[in-house]
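Asker: The following comprises the amino acid sequence and a computationally predicted model.
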Amino acid sequence: MKHARIAYQGLAQEAIVTEAGIQLNDGRFVNKDEVVWLPPVEPKTIFTLGLNYADHAKELSFSATQKEPLIFFKGPNTLIGHNAQTMRPSDVTFMHYECELAVIIAREANQVSKEAAYDYVKGYTIANDYALRDYLENYYRPNLRVKNRDGCTPIGPWFVDKEDVKDPMNLTLRTYVNGKKTQEGTTADMLLGIPELIEFLSGFMTLHPGDIILTGTPKGSVDTKIGDEVVTEIEGIGRLVNTIVGENTFQTN
């Protein structure tokens, strides 16, 4: 089942996405062009994985031999929904997308083994975690400005129940810029998979319902420009659409 959060007639509400349309909590159906898409989950803590695909690490001239995952936090200010706009700062020379499988935590998790990890997963969605590479300091200190600008992480359009994704560690990821495919990979190539990430994180901190883990991106980082339409898609989950705008446009919306 596809679970969404939308704004309809001025109200934010949860909904189910079906072939017949978007079904609101009160049973009414509305068309997709009548709603504003919101992030499908109101997040607690957002974890972001860096260099979790060996080909992407090589692409950025980093070694992929770290003993522990490179994880940092994102603020909820970064998340925006499907069909929204993301700003490209005027001083940036390299701003690229990152198509990522996002894992949503279902219940409190502490000291969870990788064998039991999927019992704590609620579902999966798509994230496009834009990176402003001009601000990256080094491997050991990912600068906050790289990943924490307002609206720099489209997510959605919905999340899919974990039961509806047969093998989350064998999904194809693709990105299209203005209709041209620029990125393709598979979650099978993650250095640390979903079970290992949940085991690692819950080993020193408690995970809570609504926490989100962004699991990294494969190679294919291409600079994006103002006016570009960027579509990130993951097999079995859906397609997430986003448009790059300039500072003046972004500030007036």
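Answerer: It's in.

Asker: alpha carbons only for contacts and neighbour counts from here, please
Answerer: Fine.

Asker: Do a quick rundown of the helices in the chain.
Answerer: 54-59, 144-147, 194-202, 247-251 (DSSP state H).

Asker: what comes into contact with the second one?
Answerer: Translated: helix 144-147. 74, 78, 129-136 (C-alpha atoms under 8 Å, 6 or more residues apart in numbering).

Asker: Buried ones from the residues you listed, can you make that a ChimeraX selection?
Answerer: Typed into ChimeraX, the line below selects the buried ones among those, using 16 or more other C-alpha atoms under 10 Å:
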select :74,78,129,130,131,132,133
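
Asker: Turn the contacts of helix 144-147 into TSV, columns for distance to residue 87.
Answerer: Listed next are the contacts of helix 144-147 as TSV, based on distance: C-alpha to C-alpha, whole Å:
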residue	distance to residue 87
74	17
78	11
129	13
130	10
131	12
132	11
133	14
134	15
135	15
136	18
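
Asker: distance of residue 184 from residue 151?
Answerer: Residue 184 is 24 Å from residue 151, where distance means C-alpha to C-alpha, to the nearest Å.

Asker: between these two, who's got more neighbours?
Answerer: Set residue 184 next to residue 151 and count neighbours by other C-alpha atoms under 10 Å: residue 151 wins out with 21 against 18.

Asker: second one coming, line it up with the first:
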Amino acid sequence: MKIARYTHNDQIACGMVEGDTLRPIRGDIFGDFSTTEDRLPLSDVALLPPVEPGKLVCVGLNYKRHAEESGAAIPEEPMLFMCAPSAVIPDGGTILLDSQDARIDYEAEIAIVIGKQARNLPEADARSCIFGYTICNDVSNRDYQKKDGQFTRAKSFDTYKPLGPWIETGLDPDNAAISLRQNGELRQQSNTSDMIFSIDRIVAFVSGIMTLNPGDVIITGTPEGVGPMRSGDRIEIEIEGIGTLANSVANA
């Protein structure tokens, strides 16, 4: 099931995506909800980020080849950092580069959307708190990343976390093809099966540190092939079973 968040006639709502249409949802997607019999063409609505995360938790260096291309050692446990939820923009939104001189990279990632409150989950129970999965572009200013020695500023500028286009609740996250195209040219191509730490391991690990709440998002790292973006670029990230997240790039 694909769940989208959107605006229509100046109203914010959620709906179930069925082909090129939406069936509006009544209720709370993280609680009790039902779909109506109405249909809206997707072309008639404006997609929003599929969720407004209270926390945006990020995992670094979670694909072996990306760690190698970054010149970093393979981590012994998930390497976590936080990003500002205010950086989130939807499918179709514009990434605004904070600098015309710095290297600012794209990073294709699968994102976990939490559906139930969780704390200290064992790996075997990790899926019990997951609502579904979406796509994220973990945009990163490499100059600030190197200068600061940590990631918060480099990855938290407004517009630096495109998220969408919707949440897929029925995905097998352990075996999904992931790819990124820049202006139609393939730049990243991998599979989530190549992750160092699995979805279950990541969720259990994070829940051992902080309480996870409905709507929180965990992004899980990027495969090899990251590279710089420039104003005028179009970045498209596709994850098998979810869809495509597409964003344009411009100078701020």
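Answerer: Sure, I can see it. What you see is a predicted model, and the numbers here were worked out from it, not measured in a lab.

Asker: and of the helices of structure 1, who's closest to residue 5 of structure 1?
Answerer: helix 247-251 (22.2 Å; C-alpha to C-alpha).

Asker: which strands and helices sit next to the closest one?
Answerer: strand 84-87 (3 or more C-alpha pairs under 8 Å, 6 or more residues apart in numbering; DSSP states H and E).

Asker: how close does the strand it packs on sit to structure 2?
Answerer: By mean C-alpha distance after the TM-score superposition for structure 1, the fitted strand 84-87 of structure 1 averages 0.6 Å away from its aligned residues in structure 2.

Asker: looking at structure 2, which residue lies furthest from center?
Answerer: residue 37 (29.6 Å; C-alpha atoms, centre = their mean).

Asker: excluding its backbone neighbours, what's nearest it?
Answerer: Leaving out its chain neighbours, the residue that sits closest to residue 37 of structure 2 by C-alpha to C-alpha, 6 or more residues apart in numbering is residue 23, at 6.6 Å.

Asker: from what I can see that neighbour touches residue 5, true?
Answerer: No: the criterion here is C-alpha atoms under 8 Å, and residue 23 of structure 2 misses it with residue 5 at 11.2 Å.

Asker: any shared contact partners between these two?
Answerer: Both residue 23 of structure 2 and residue 5 are contacted by residue 15, under the criterion C-alpha under 8 Å, 6+ apart.

Asker: Just want to know which of those two has more residues nearby.
Answerer: residue 5 (25 against 21).

Asker: In space, what's closest to that one - neighbours in sequence excluded?
Answerer: residue 14 (4.3 Å).

Asker: And for residue 231 of structure 2?
Answerer: residue 250 (4.1 Å).

Asker: which residues does the residue most central in space within structure 1 contact?
Answerer: Taking C-alpha atoms, centre = their mean, the centroid of structure 1 lies closest to residue 127, which sits 1.7 Å from it. Listed by C-alpha under 8 Å, 6+ apart, the contact partners of residue 127 of structure 1 are 98-102, 153-156, 214, 232, 240.

Asker: same check, this time on residue 33 of structure 2
Answerer: Counting by C-alpha under 8 Å, 6+ apart, residue 33 of structure 2 makes contact with 25-27.

Asker: Could you check how far the residue farthest from the centre of structure 2 is from residue 18 of structure 2?
Answerer: From residue 37 of structure 2 over to residue 18 of structure 2 the distance is 12 Å, taken as C-alpha to C-alpha.

Asker: how many neighbours does residue 179 of structure 2 have?
Answerer: That count, for residue 179 of structure 2 with other C-alpha under 10 Å as the rule, works out to 23.
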